[in-house]
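Q: fold the following for me, if possible:
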Amino acid sequence: MRNILQKIISSSFSLALVFFVACSPQLGHQFTGGFIANDLEIMADPALTEMVSPYKAKMEAEMSTIIGQSTKALTRNRGESLLGNFVADLQRAYAEQEFGISIDISIINNGGMRNDLPEGNITLGNIYELSPFDNYLVILELTAHDVQKLAEFMAARKNMAVSGMEIIGEGNQVQSFKVNGQALDSNKVYLLAINDYLANGGDNMDFLTDLPVMENTDLLLRDMLIQMIKAKTARGEKLDAQIEGRQKYN
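A: Here you go, the predicted model:
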């Protein structure tokens, strides 16, 4: 496991200057940033190192805390993947549990999942590595036309994980798709669980930016994952996922 602490407190050992600029026009929370790298030959100040060391040790211990067990390695790839199915399902289940509503579709972009989960012990650090960004849960309302556009986008890009849809595509085109086994209903309002980065048009999903927002939460994706994994563990369940044919592209 990569050292999560280094990501969190590395600025304490450098002269890096970090600037954050808010970038979410519709929904809050999202930020972009940059940094000015320090000269690698500059040595850390001994007094500062001594001051930070206790916090470093505490953080490393916390990140090593085991919160679950996985029956297999949950990995990423284009289109349908084990990790994508797992995260999309947890996001959907959490939203239904939290808001007492039925979520039709849940999606997560592959770029939002930055690391796989190993077989065996799953630590808090594993989840921070998987979801290092401050992405927040949002619930959007979609018409049948909006769902059609979403399916077309997914078939063309093949960079999304989904729960609640089954898509068959040829090349970059949708051949057919269903929502939870059913054809589209032109009179239905579909609820989509998604992160605010995508809801704000990230990853070229501009067609989402003007959709009605049912819920705009302050819940981080990684906090949701941690909570849901701990709940599974408390029930004696292990992490698992299957390739189910949610996305089939020729």
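Q: hey, let's count contacts and neighbours off CA atoms from now on
A: Fine.
Q: how about stretch 137-154: buried residues?
A: 137-144, 146-148, 150-154 (16 or more other Cα atoms under 10 Å).
Q: just those: which are in strands?
A: 137-142 (DSSP state E).
Q: mind putting these in a markdown table, distance to Ala73 included?
A: Formatted as a markdown table, those follow (distance: Cα to Cα, whole Å):
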| residue | distance to Ala73 |
| --- | --- |
| Leu137 | 25 |
| Val138 | 28 |
| Ile139 | 29 |
| Leu140 | 31 |
| Glu141 | 34 |
| Leu142 | 34 |
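Q: please provide the structure for the following sequence as well, for comparison with the first:
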Amino acid sequence: MKKIVALLVVFLVVACAKEKQSISRIEGKRITISDSLPADQAIEDYIKPYRDRIKEDMSKVLSYAPIDMHKNDGELETTIGNLMSDFVRSQSEPIFNKRTGKNIDICLLNHGGIRAPIPKGPIKTQTAFNVMPFENSIVVAELTSENVHGLVDYLVTAKRAHPIAGLTIKLDKDYKLLEALVNGKPIEDGKTYHVVTSDYLQNGGDRMNFLKNPVTLEVLDYKIRNAMIDYFKSVDTIPARLDGRFVKQ
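A: Prediction:
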């Protein structure tokens, strides 16, 4: 009897193992989410204090813009681009200097990273989130003089208003390089330069591969958006200028 039961068990196991499972039908239903859906009052009551606090914080006036500033108000440099590269450099400098005892030579950001203009009038916290919605952090890459020349060549070839500070570039009418200066001096062969930028670009974003293998890299643990907010808080009226840092004659 035991042998018969054992044989039956083996037979059932083998039969089940050989049976192939397959999907015969998949069904789905579209559920539209819109304002017509009734709100859950208990959830609304729970999140209201947080929503009100966020709205209050986002509406705080931090500074003032004297004119409309956007990334297309100049050919090779723009008012908002100059502003961003200047404050990223100025806000990062004390942190970097305290850690390393060294100074920042150049700031380089990317034109596409500016996602909204700064309109004339009061600047609010929301403005910073509009201009810089990404979580990009600030890093300082130490570059060889060869890579700094590569940086300049990239900007000359791109013919685009990527924000820069500490670097002056002059082109002729045919977009050929006439002069490139770092803090008013020619690039010195054999010297290294400290370039403050975003972690996105340092990792090769926008094909800025000259940033990818620095001599040293200092991660500041400081987001560009937070640097922007801190800067806005520190000034009454932000500067809006084109100062000839990247020009075609």
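Q: TM-score for the pair, please.
A: Here the TM-score for the pair of chains, by TM-score structural alignment, normalised by the length of structure 2, is 0.77; 209 aligned residues with a Cα RMSD of 2.0 Å.
Q: tell me the two of the buried residues of stretch 137-154 of structure 1 that are most distant?
A: Using Cα to Cα, the buried residues of stretch 137-154 of structure 1 span at most 22.8 Å, a distance reached by Leu137 and Glu152.
Q: need the contact list for the equivalent of Gly164 of structure 1 over in structure 2.
A: In structure 2, Gly164 of structure 1 lines up with Gly166, judged by TM-score structural alignment. By Cα atoms under 8 Å, 6 or more residues apart in numbering, Gly166 of structure 2 lies in contact with 105-107, 182-183.
Q: return the member of these nearest to Asp236 of structure 2.
A: So of those, ranked by how close each gets to Asp236 of structure 2 (Cα to Cα), first place is Cys107, at 23.4 Å.
Q: about what we covered before: so the match of Gly164 of structure 1 versus Leu155 of structure 2, what's the distance?
A: Distance, Gly166 of structure 2 to Leu155 of structure 2, by Cα to Cα, to the nearest Å: 14 Å.
Q: gap between the closest residue to the match of Gly164 of structure 1 other than its chain neighbours and Asp172 of structure 2?
A: With Cα to Cα, 6 or more residues apart in numbering as the measure, Ile106 is the residue that lies nearest to Gly166 of structure 2, at 4.7 Å, once sequence neighbours are left out. Distance, Ile106 of structure 2 to Asp172 of structure 2, using Cα to Cα: 23 Å.
Q: between the two, who's got more neighbours?
A: Between Ile106 of structure 2 and Asp172, Ile106 has the larger neighbour count (other Cα atoms under 10 Å), namely 23 against 12.
Q: my guess is the more buried one contacts Gly184, does it?
A: No. The pair Ile106 of structure 2 / Gly184 is not scored as a contact, 11.5 Å apart, by Cα atoms under 8 Å.
Q: shared neighbours, these two?
A: Contacts common to Ile106 of structure 2 and Gly184, judged by Cα under 8 Å, 6+ apart, are Leu167.
Q: ok, and the closest non-adjacent residue to Ile67 of structure 2?
A: Nearest one to Ile67 of structure 2, counting by Cα to Cα, 6+ apart, is Lys120 at 4.4 Å.
Q: so what's the residue count around that neighbour?
A: 12.
Q: need the three-state assignment for Ser186 of structure 1.
A: Secondary structure state of Ser186 of structure 1, per DSSP: H, G, I helix; E, B strand; the rest coil, is coil.
Q: got a list of what the counterpart of it in structure 2 touches?
A: Superposed on structure 2 with TM-score structural alignment, Ser186 of structure 1 falls opposite Asp189. For Asp189 of structure 2, the contact set (Cα under 8 Å, 6+ apart) comprises 145-146.
Q: please redo it, this time with the cut-off set to 7 Å
A: Ser145 (Cα atoms under 7 Å, 6 or more residues apart in numbering).
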